[in-house]
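Undergrad: curious how this folds, go ahead:
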Amino acid sequence: MFNHAYFVAWFQRLLDDVSALQKTNAIIVLDNAKYHKGLPDDTPKGAWTKARMLAACETYGIELDVKEYRSTLWAKLKTYVAANVVPVIVQMAKDRGHDVVFTPPYHSDLQPIEMVWSFVKGAVGRQYDTSTKFPDVRERLDREFDRLPSSVIFDCIGHTDRKVVDMAAYLNAVAEADDAAGAAYSSESESESDADSCDECNLGDYGGDE
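TA: Prediction:
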């Protein structure tokens, strides 16, 4: 069954392979699948008893009052966990000198592997006929991966790189527009403030008609 434990074991082999290639400071990009973000087994959970939550608060150095409700303790622990406890694989990578980053939700187009997978599935699907059995699908899948052209992988990565560049340019443009709008608003506010001040001036002090 493909779950968090299975993925952690696979990720360990991946890190070993990266080390065997003598690669350092690698950046591993993943999507937001739940099994990618599993926390350590001893991470506090909302279903814990009050006694366990009290012990966890003491372990983490969180201020508490033993008279507090369990819901209050959980609110404190939940905030602490969100800010300080990282997914298992993130810590595994960090311990080996690498970083794990997650793409924004609903942006599979930022994952080259998704396009590679689509290419391979298409090749396997076109071989289907009424006599196809599951072992045939597995055999064809392995064969298509083995003969996957490096140019396809290169193109998929290039497509993602261009997508990231376009998104970065868009975000920078939005930020610049916001800054410009803020500056214009600030200037307008200052002008209105100056005008209000002039309304209070005694023009007679400057030789004006009384």
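
Undergrad: switch to C-alpha atoms for all contacts and neighbour counts from now on
TA: Fine.

Undergrad: all the strands of this protein, residue numbers only.
TA: 27-30, 99-102 (DSSP state E).

Undergrad: second input sequence below; structure requested for side-by-side comparison:
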Amino acid sequence: MSVDSSWKGLIRAGGISLLAAGAIVIIFILSVFIFQVQLPLDAQGFLDYPLPPTILFCLAAFGEFLLMPGVLALYFSLKDINKNQVFLGAAVWFEAIPMFLVSRGQVISLITVAGNYAATADVTMRAAYLATTHLALEVANVYTIMALDLLGVGAIIIGLIMVKGVFIKKTAHIVILAGILVVMGTFGVILEPLTIGTLFGLILNGIWQLVVGLKLYKLSGNT
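TA: Below you'll find the model as predicted:
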């Protein structure tokens, strides 16, 4: 299947962005285990060792920013199947991105607080910095949960459209499953065992973003 030549540049850029975003997801997950970063972040742990989580969340923010051209590429490659449905899926997925960025920004900004915490020996000031960090991380977690829900729902909608499009059905099914697992994982705040869904959902997200990104890149070269 070929695409409208006027959108080929955008689809190519989106494919490259999705490839990079998928790779970043995998790198992020591996780095969490390698550097033993506790997720969700603990306030005291962050203040004691702020550099590893700060670097990881900078990486995550960059990967999530790359989803913007990726979702646009998906829209223009699938819009001929069901324009309204793909617009809904893309819009829901797109809304997750600023929420992710706000959440990551909350964490990254705490590097200054961690520096102040390390520089003072005053017990009262340390307690204040700890409370500030705890509150900021709680706010970041709320934004992350909302973003994951939107990302999951958007992936489910887009996956259902992919079944009818240029992507092989197995890929579409992985997209749908990833979305379901991510949404399921956010209910871990109620039932903790469900949080494992987030991990597996994000792994599948990284995989399908790599596969779909490559497909979009190749699709943009069709004539």
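
Undergrad: need the TM-score from the superposition.
TA: The TM-score (TM-score structural alignment, normalised by the length of structure 1) is 0.29; 101 aligned residues with a CA RMSD of 5.8 Å.

Undergrad: still on that earlier bit, out of the strands of structure 1, which is closest to residue 185 of structure 1?
TA: When the strands of structure 1 are compared by CA to CA, strand 99-102 sits nearest residue 185 of structure 1, at 36.2 Å.

Undergrad: what packs against the closest one?
TA: Here strand 99-102 of structure 1 is seen to pack against strand 27-30, helix 88-95 when contacts are counted using 3 or more CA pairs under 8 Å, 6 or more residues apart in numbering; DSSP states H and E.

Undergrad: the longest one packs against which elements?
TA: Packing contacts for helix 88-95 of structure 1, counted by 3+ CA pairs under 8 Å, 6+ apart, involve helix 4-20, strand 99-102.

Undergrad: in JSON lines, list those along with distance to residue 117 of structure 1 and mean neighbour count.
TA: Listed next are those as JSON lines, based on distance: least, CA to CA, whole Å; neighbours: other CA atoms under 10 Å:
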{"stretch": "helix 4-20", "distance to residue 117 of structure 1": "18", "mean neighbour count": "14"}
{"stretch": "strand 99-102", "distance to residue 117 of structure 1": "19", "mean neighbour count": "14"}
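
Undergrad: and of those, who's closest to residue 137 of structure 1?
TA: Of all those, helix 4-20 comes closest under CA to CA, at 22.5 Å.

Undergrad: elements contacting that closest one?
TA: Applying 3+ CA pairs under 8 Å, 6+ apart, we find helix 4-20 of structure 1 packed against helix 88-95.

Undergrad: check which residues of the helix it packs on are buried.
TA: Across helix 88-95 of structure 1, burial judged by 16 or more other CA atoms under 10 Å covers 88, 89, 90, 91, 92, 93.

Undergrad: what sits against the residue positioned nearest the centre of structure 2?
TA: By CA atoms, centre = their mean, structure 2 has its centre lying nearest to residue 64, at 5.1 Å. Residue 64 of structure 2 makes contact with 21, 97, 100, 101 under the criterion CA atoms under 8 Å, 6 or more residues apart in numbering.

Undergrad: which strands or helices does the longest helix anywhere in structure 1 pack on?
TA: In structure 1, with assignment by DSSP state H, the single longest helix is helix 150-199. With contacts taken as 3+ CA pairs under 8 Å, 6+ apart, helix 150-199 of structure 1 sits against helix 112-125.

Undergrad: what residues sit buried inside the helix it packs on?
TA: 112, 113, 115, 116, 119, 120, 121, 123, 124.

Undergrad: tell me the contacts of the first one?
TA: To tie it back to what came earlier, the one meant is residue 112 of structure 1. With CA under 8 Å, 6+ apart, residue 112 of structure 1 has these contacts: 153, 156, 157, 159, 160.

Undergrad: let's see that with 10 Å instead.
TA: 29, 118, 153, 154, 155, 156, 157, 158, 159, 160, 161 (CA atoms under 10 Å, 6 or more residues apart in numbering).
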